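Peer 1: just a sequence and a predicted model for now, questions to come.
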Amino acid sequence: MGHSTSLWNPMPELEIMKDCNGVEQVALRVPRGASARVSLLGGQVISWRNERGEELLFTSIKAIFKTTKVVRGGIAICFPQFGNCSALEQHGFARNKMWSIDYDPPPLPPNGSNGKVFVDLLLKPSEDDLKCWPHCYEFRLRVSLSMDGDLALISRIRNINGKPFSFSIVYHTYFSVSDISEVRIEGLETCDYLDNLCQRERYTEQGDAITFESEVDRIYLSTPNVVAVLDHEKKQTFVIRKGGLPDMVVWNPWEKKAKSMADLGDDEYKQMLCVAAAAIERPISLKPGEEWTGSLELTAVPSSYCSDHLDHLLGTT
């Protein structure tokens, strides 16, 4: 890791650190022992640990640490596009930009961070950015950790332009799992999806749950606001709650593609699963002065607990 510094530490639960390249990271901790770490490069959450110190997010052992590119894993912010559909770099530029700590953010709605440890980050376009994507915006990101160890991200994107613009956004979340063959996703049954392995052909999910036996690369559309990822071997369930993000990306590269990726170990596909809240099919449009808000909350609970409440949770939209 790096060393801590006293640049900014108004609360004992927050600490500024630096990685091996000197990039600042903010560590959040709560009294029961849960923690999270956020890098100012990309506004990327690079660690989320429960009260027992177990890592809940996947990061590749071959992750490449640079000052210009996020690492393979954690939660990366893809904005203003997802995929490679324009002159912009793949998945947009926000994930490879240096964010700043926002010391004076506009207030969130009541209860937005009550009882939580949080940090506010800010991204604004540089002159070079405006040449590629000529829109003035303010992207504010709050990353918070509740006293129970729940991780939340709240994004606010404001158009400070003289003209409207549209964007897509994805919280590209890599969950750490015991074995991909022991994992299933519940809550996406009967949803339509675009299959990136079949030229984005549209299909309807037929299974009672999504399980994994080969490469999967899909964008599920108009999804419920609560989805669960059940890990049978760990007896652990991730509950994903989202707002303002109608779509969900589900991805695992499987063996062949994993071997072709320089920053992913050959067999690491077995220990990872991307389930990412998103707005892709219908990009968000903002008129001058308008602001969009999107949220993601992640909870990790024992599967025995979740099974008692899962039907209720997945019935919540």
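Peer 2: Yes, it's here.
Peer 1: from here on, contacts and neighbour counts on C-alpha atoms
Peer 2: Fine.
Peer 1: so what's Lys97 up against?
Peer 2: Contacts of Lys97 were listed using CA atoms under 8 Å, 6 or more residues apart in numbering, and they are 41-42, 68-69.
Peer 1: distance check, it against Ala277.
Peer 2: Computed as CA to CA, to the nearest Å, the Lys97 to Ala277 distance reads 21 Å.
Peer 1: with Asp19 instead?
Peer 2: 27 Å.
Peer 1: so which of the two has more stuff around it?
Peer 2: Ala277 (31 against 16; other CA atoms under 10 Å).
Peer 1: my read: Leu230 touches Ile185, true?
Peer 2: Yes: in this structure, Leu230 is within contact of Ile185 by CA atoms under 8 Å, at 6.2 Å.
Peer 1: one more to weigh against that first structure:
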Amino acid sequence: MGHPAAVWDRRASLELTKDWNGIEQVVLRNPQGASARVSLHGGQVISWRNERGEELLFTSSKFGNCGSLEQNGFARNKIWTIENDPPPLRPNDSLGKSFVDLLLKPAEEDLKCWPHGEVRIEGLETLDYLDNLCQRERFTEQGDAITFESEVDRVYLSSPQCVAILDHERKRTYVMRKEGLPDIVVWNPWEKKSKAMADFGDEEYKQMLCVDAAAIEKNITLKPGEEWTGRIELAGVPSSFCSDDLDPHLKFF
């Protein structure tokens, strides 16, 4: 008889550490060797490495040195806490997976301001968007896919659950799946603005693209006792992936 399969210990796959500022971080690992690093400052995923140890997320070399993150939402400036008794995953989701649940507990002051080359994005075609470079004027996307040749700062409204970011140069495709967040922000500062930003390298706009789910056009308002869940999931898929695969193969489970 063969040896029984090893049981994946989820708790052993989670490590608490601190960054150079003393802010706590959570490191998650899976049995295949992939890892993710989450900072409790803002509840942000700051690293995602695949099984080969390759970094898949862009983080500016000047990030965190200066400047304010308030423009990206008040929650980015708050310290999150770890949920000690998270709800269990479904049985078919729990095997070999590492996860952490984070909580943002509002302070008294928070209650006063709770929020009333070769890369393209597929899945946002024909949508209306607000252009932050044109005083938030409303336009309709005309292209078959979104490509980048200059500064872009847009909010795509009532967007689908899934969009794909295709990086032809690196032969990588990322799929972003979301729920509870109707809009998608697409941003790249390009050359001129990069040089004017204190917390961003002059040439780093060539290495990154911000695609983020958000709730901007319509505020999410909670009454006392109400709950709201927003979720974003990033996945790397084969480079042959195309927008036709967005539905139904990549729906939420």
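Peer 2: Sure, I can see it. It should be emphasised that the depicted structure is a prediction, and the values quoted were computed from it without experimental measurement.
Peer 1: TM value for the aligned chains?
Peer 2: The TM-score (TM-score structural alignment, normalised by the length of the second structure) is 0.87; 241 aligned residues with a CA RMSD of 2.4 Å.
Peer 1: what about the helix ranked longest in the second structure, distance to the chain center?
Peer 2: Assignment by DSSP state H gives helix 190-196 as the longest helix of the second structure. Offset of helix 190-196 of the second structure from its chain centre (CA atoms, centre = their mean, to the nearest Å): 23 Å.
Peer 1: equivalent range in the first structure for that helix?
Peer 2: Helix 190-196 of the second structure corresponds to residues 254-260 in the first structure, going by TM-score structural alignment.
Peer 1: contacts for stretch 32-51 of the second structure, please.
Peer 2: Under CA under 8 Å, 6+ apart, the answer for stretch 32-51 of the second structure is 23-29, 52-53, 55-57, 59, 75-81, 102.
Peer 1: how long is that stretch end to end?
Peer 2: For stretch 32-51 of the second structure, the end-to-end distance is 6 Å (CA to CA).
Peer 1: check which residues of it are buried.
Peer 2: Residues of stretch 32-51 of the second structure classed as buried: 34-43, 45, 47-50 (neighbour count, 16 or more other CA atoms under 10 Å).
Peer 1: give me the residue at the spatial middle of the first structure.
Peer 2: Tyr171 (3.1 Å; CA atoms, centre = their mean).
Peer 1: please, which helix or strand holds that one?
Peer 2: Assessed by DSSP states H and E, Tyr171 of the first structure sits inside strand 165-176.
Peer 1: buried ones in that strand?
Peer 2: Those would be 165, 167-176, for strand 165-176 of the first structure by 16+ other CA under 10 Å.
Peer 1: one more: stretch 93-106 of the second structure?
Peer 2: For stretch 93-106 of the second structure, by 16+ other CA under 10 Å, it's 97-99, 102.
Peer 1: Serialize those to TSV and add fields for secondary structure and distance to Asp144 of the second structure.
Peer 2: Output for those, formatted as TSV (DSSP: H, G, I helix; E, B strand; the rest coil; distance: CA to CA, whole Å):
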residue	secondary structure	distance to Asp144 of the second structure
Lys97	coil	36
Ser98	coil	37
Phe99	coil	36
Leu102	strand	37
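Peer 1: which two among these are spaced furthest apart?
Peer 2: Lys97 and Leu102 (16.4 Å; CA to CA).
Peer 1: top helix in the first structure by residue count?
Peer 2: Per DSSP H, the first structure has its longest helix at helix 303-314.
Peer 1: which helices and strands does that one pack with?
Peer 2: The elements that helix 303-314 of the first structure packs onto, with contact taken as 3 or more CA pairs under 8 Å, 6 or more residues apart in numbering; DSSP states H and E, are strand 226-231, strand 236-243.
Peer 1: looking at these, which is closest to Leu264 of the first structure?
Peer 2: Leu264 of the first structure lies closest to strand 226-231 among those, at 21.3 Å (CA to CA).
Peer 1: which position in the second structure pairs with Lys287 of the first structure?
Peer 2: Aligned by TM-score structural alignment, Lys287 of the first structure pairs with Lys223 of the second structure.
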